[in-house]
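A.B. asks: coords please:
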Amino acid sequence: MGTLGILLSLVLLMYLAYRGINVLILAPLLALLALLFSGETALLLPTYTQVFMKAMGGYMIQFFPLFLLGALFGKLMDDSGSALAIARGIVAKVGSQRAILAIVLACGLLTYGGVSLFVVAFAVYPIGAALFREAGIPKRLIPGAIALGAFTFTMTALPGTPAIQNAIPSPFFGTDAFAAPGLGLIAGLIMLGLGSWWLSAQARQLMTAGEGYGVHDDEPAQQELRDIPGFWLALLPILLVIALNFVMAKQILPQVDASFLAKPEFGGLQDAKSLIGIWSIIVALGAAIVLLVTLHWRRWVDLKRSVNDGAFGSMLPILNTASEVGYGTVIASLAGFVVIRDLVLGVSSNPLVSEAVAVNILAGITGSASGGMSIALKTLGEQYLALATSAGISPELLHRVAAMASGCMDTLPHNGAVISLLAICKLSHRESYKFIFVNTVAFPLVALTVVITLGSLFGSF
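C.D. replies: Now for the predicted structure:
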């Protein structure tokens, strides 16, 4: 009954989230529903306050700075005109005749630099609509192009990306954002190459069949002409994020005397290895925000409002993800979870395969890359690290596989980012989800398989 309750709870979480009920409400209720099936009715309130809320709070303590700084950086990039300037600059350099590749690269560069995927979608969509209309490419391919650039290789594969999905494995495995850089680059190229080729082939096929851009009454308003910065000036904060993240993670922070961490007030840690990845991104984003504000001092219409809106914009994402972590912690504490855990761990003797399966399943159920990975690593991270150590597999490889696995099954139809992207583009699942699915689920799974295979054969590189 306990295992049945867990499965029922997971199915309801996926279904009700797809129906639009907020996870802040769903997560604690469905966690307690699973507890009821286990027969532990007397533990409802203690489990809620001492297990669910403690895990939720712990996640927020650990990752809130990344959500806050990431949302703030994205908002300032948007309000300063930098995101728009970069998107236009990429389009100008690549050429409007390669509209699909131009949109993919624009989204990729912005998200690799730390700009929120929602900011990217809002900034790039009007440009994409104009380009696709001019080239006669069906509008329903736009979400696939934006998703390829924003939801895939720059989110989970490319080394150094400040995306939260690339930061979550760090404290579990003692790694940083540049874990397994060679494998990450290979995976990124696979996703970019296959996705761009397939979207272009789909465009040619549809246009040959007589489908053009189409007639749409809800076209985006043309973005007003405003004083936007030059391309390279707009790019400077992004370059700083990437460079400073690398220098802090590889050169400066590993040399810091972190013996003070052994004190109780700092958590009693033996070293800073589990914190370097997060500290590096905090420093990089913080410095980039200061540079961004300084560079565009004369362009701010209302800097205080931009800062406040950016800060408020971080609240819902961190609360949603932290609630999912609380849910996962409760599920992992139930006796029925042992069956599921043993099943997942027994999928393969290769811990990389088992980890990939677990993260994929949980990311798909929760509709969240960060939420699914957090649940998987919170409940099984120690086992995976122990199995990998005994098998001679490096933690860096575990990091990269976990990050990449989180970005495969997460974009099922109930995923919040998918729903938001379709709403921004004013298209339906029926019209455009196929193009999102292939680029954000199918091709990332291909890339993940390649990384696991190469990692198993040659180790981390």
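A.B. asks: CA atoms for contacts and neighbours, from now on please.
C.D. replies: Noted.
A.B. asks: excluding its backbone neighbours, what's nearest Gly277?
C.D. replies: Leaving aside its sequence neighbours, Gly277 sits nearest to Asp176 (C-alpha to C-alpha, 6 or more residues apart in numbering; 3.9 Å).
A.B. asks: quick one: contacts for that neighbour?
C.D. replies: Shown in contact with Asp176 (C-alpha atoms under 8 Å, 6 or more residues apart in numbering): Ala167, Ser170, Ala249, Ile276, Gly277, Ile278.
A.B. asks: Which strand or helix spans it?
C.D. replies: If you go by DSSP states H and E, Asp176 is not part of any helix or strand.
A.B. asks: quick revisit: need the contacts of Asp176 in CSV with neighbour count, can you?
C.D. replies: Listed next are the contacts of Asp176 as CSV, based on neighbours: other C-alpha atoms under 10 Å:
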residue, neighbour count
Ala167, 26
Ser170, 22
Ala249, 24
Ile276, 23
Gly277, 30
Ile278, 26
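A.B. asks: All the helices of the stretch 1-150 of the chain, in order from the start?
C.D. replies: If DSSP state H, counting those that start in this stretch is used as the criterion, the helices of the stretch 1-150 of the chain fall at 2-18, 23-37, 44-46, 53-79, 82-94, 99-112, 117-135, 142-151.
A.B. asks: So which other helices or strands are in contact with the third one?
C.D. replies: Packing partners of helix 44-46 (3 or more C-alpha pairs under 8 Å, 6 or more residues apart in numbering; DSSP states H and E): helix 23-37.
A.B. asks: go on, the fifth one?
C.D. replies: Applying 3+ C-alpha pairs under 8 Å, 6+ apart, we find helix 82-94 packed against helix 99-112, helix 117-135, helix 231-247.
A.B. asks: Next, the structure of the following sequence, for comparison with the previous one:
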Amino acid sequence: MIGILGIVLSLALLIVLAYRGWNVIFIAPLCAGVALLFNWQEAPLLATYSQVYMPAMGNFLAKFFPLFLLGAVFGKLMEDSGAAKAIALGIVRLIGAERAILAVVLACAILTYGGVSLFVVAFSVYPIAMQLFRSAQIPKRLIPGAIALGSFTFTMTALPGTPAIQNAIPMPFFHTTPFAAPGMGIIAGLFMLVCGQLWLSRRAALARTAGEGYGEHHDVIVEEDNRDLPNVWLALLPLASVIALNALFTYVVIPAMDTGYLAMPKFGKVSLPAVLGVWAIIAAMAIAVLLVVLLNLSRFRDVRASITEGTLGSLLPVCNTAAEVGYGAVISGLGAFIAFRETLKSVVGDPLVSVAVVVNTLAGLTGSASGGLSLTLQAMGEYYRNAALAAGIDPEVMHRVATLASGGLDALPHNGAVITLLAITRLTHKDSYKDILFCAVVFPVLSGFLVVGLNAVFGTF
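C.D. replies: Below you'll find the model as predicted:
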């Protein structure tokens, strides 16, 4: 009992300090140390830090650092070349300014599905959204909900092939690819998009009936960039290449390669399925980075500076997540946690339901989709894979449900992306969180359990 108390206090301290702005890289080992103090007989402090925490953190970096790096560099290049803005404006012209909410949602969705960081998307789309909403007399308070719907939800966790890290983390555990359970992912994505769009449209209609317009806001006027923007189709090419090349490397190129050397100790004695998904995303993103540079070389003020800034921008997110993985490795090795895990297995017998509940819970507690997913799979990934195989459940649907669950309760008020989005738009939780709650929490959580139900009736597809 005292061991469980230590774990609860440790996790509570991690949540409180993270919410108050303390850096996770610094506080994660300290919070793990709190749990160790209550379990001192089985887990010596310094040995656990050097032999458990740091190897787990390093292993995560070894697997996923290239994805964070390439994603951040790609996003920065898309922003600095003007390609991200060109795509957003192209979507507005296609959809029509009168459909401002849908235009903003789709602009964010296309950019994030193509591999652009949600933070870059928020900065790129917000000035356009501000102009559209003001012209259409839609309350500004709905902008964060629209950006969250397009950036934090279906393109991050549902659509097959998305290069988001949340879609990559389950692959080594379940030996799956970025295209796991594609039919289910598409249905879940459509569910989130349609429900979110209906919610925001209804909120806008109610505001119009009440006579509420855009509102009085002292918006920061963003200086217009007078450079020629790339043609929208040219700007879309690198995004399309990410998805197309991802599929090509996943299903054709890498499987055709002779990878027998992976069985050698030098390469970790792994099978191809354990690395296929990550390899495919790395190759696709690397080519996309090169492509966006070549297509927009004359539009960059300084390519080297853009790449440097993107590289530096990748370090904090990847180290934050890796620190949470190290924390999870310490906690998962404690006898008290193992006893709790066994109790959980007996209470929630279905591994598919269990992974949905546990990932949602930890993502909500940590305020991080990748953090909650990593903590869960670091602690119970092998168990979930074996339990799924024993129950006749396709690992692909385990992958998709785990990924969907990571994008559910993660967007609670203390989530870093939520706080950043509100800061960018100069709005408060009181102004806009209700719409973020429904678009980025309620509907994504329901979509995960929708897939669980679909699997029960139709199997994996």
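A.B. asks: TM-score of the superposition?
C.D. replies: Overlay of the two chains. TM-score (TM-score structural alignment, normalised by the length of the first structure): 0.98; 460 aligned residues with a C-alpha RMSD of 1.1 Å.
A.B. asks: what does the helix or strand harbouring Ala423 of the first structure contact?
C.D. replies: Using DSSP H and E, Ala423 of the first structure falls within helix 416-425. With C-alpha under 8 Å, 6+ apart as the test, helix 416-425 of the first structure has contacts from 118, 121-122, 125, 142-143, 367-368, 411-413, 428-429, 432.
A.B. asks: ditto for stretch 279-290 of the first structure
C.D. replies: 65-66, 69-70, 72-73, 76, 114, 162, 237-238, 240-242, 244-246, 248-249, 253.
A.B. asks: which residues are contacting stretch 30-41 of the first structure?
C.D. replies: For stretch 30-41 of the first structure, contacts defined as C-alpha under 8 Å, 6+ apart pick out 1-6, 8-10, 12-13, 44, 47-48, 327-328, 330-331, 334-336.
A.B. asks: Can you say which of these are buried?
C.D. replies: Listed as buried from the contacts of stretch 30-41 of the first structure are 2-3, 5-6, 9-10, 13, 47-48, 327-328, 330-331, 334, 336; burial here means 16 or more other C-alpha atoms under 10 Å.
A.B. asks: In the second structure, point out the residues matching the strand or helix carrying Ala376 of the first structure.
C.D. replies: Remark: Ala376 of the first structure resides in helix 369-391, with elements defined by DSSP H and E. Aligning helix 369-391 of the first structure against the second structure (TM-score structural alignment) gives residues 369-391.
A.B. asks: ok, back up a step: redo the helices and strands packed on helix 82-94 of the first structure as TSV? Include distance to Ile424 of the first structure and mean neighbour count.
C.D. replies: TSV is the format used below for these (distance: least, C-alpha to C-alpha, whole Å; neighbours: other C-alpha atoms under 10 Å):
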stretch	distance to Ile424 of the first structure	mean neighbour count
helix 99-112	15	26
helix 117-135	7	21
helix 231-247	24	20
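A.B. asks: which ones are touching Ile165 of the second structure?
C.D. replies: Neighbouring residues of Ile165 of the second structure by C-alpha under 8 Å, 6+ apart: Phe64, Leu67, Phe68, Ser370.
A.B. asks: By neighbour count, which of the residues you listed wins?
C.D. replies: Neighbour counts for those (other C-alpha atoms under 10 Å) peak at Ser370, which has 29 neighbours.
A.B. asks: one step back: just name the closest of the buried ones among the contacts of stretch 30-41 of the first structure to Leu345 of the first structure, please.
C.D. replies: The nearest member of these to Leu345 of the first structure, counting by C-alpha to C-alpha, is Gly336 at 14.9 Å.
A.B. asks: show me where the stretch 301-450 of the second structure has helices.
C.D. replies: 303-332, 335-347, 351-366, 369-390, 395-406, 416-425, 429-437, 443-458.
A.B. asks: what's the closest of the ones you listed to Ser81 of the second structure?
C.D. replies: Closest to Ser81 of the second structure of the helices of the stretch 301-450 of the second structure, according to C-alpha to C-alpha: helix 303-332, at 9.0 Å.
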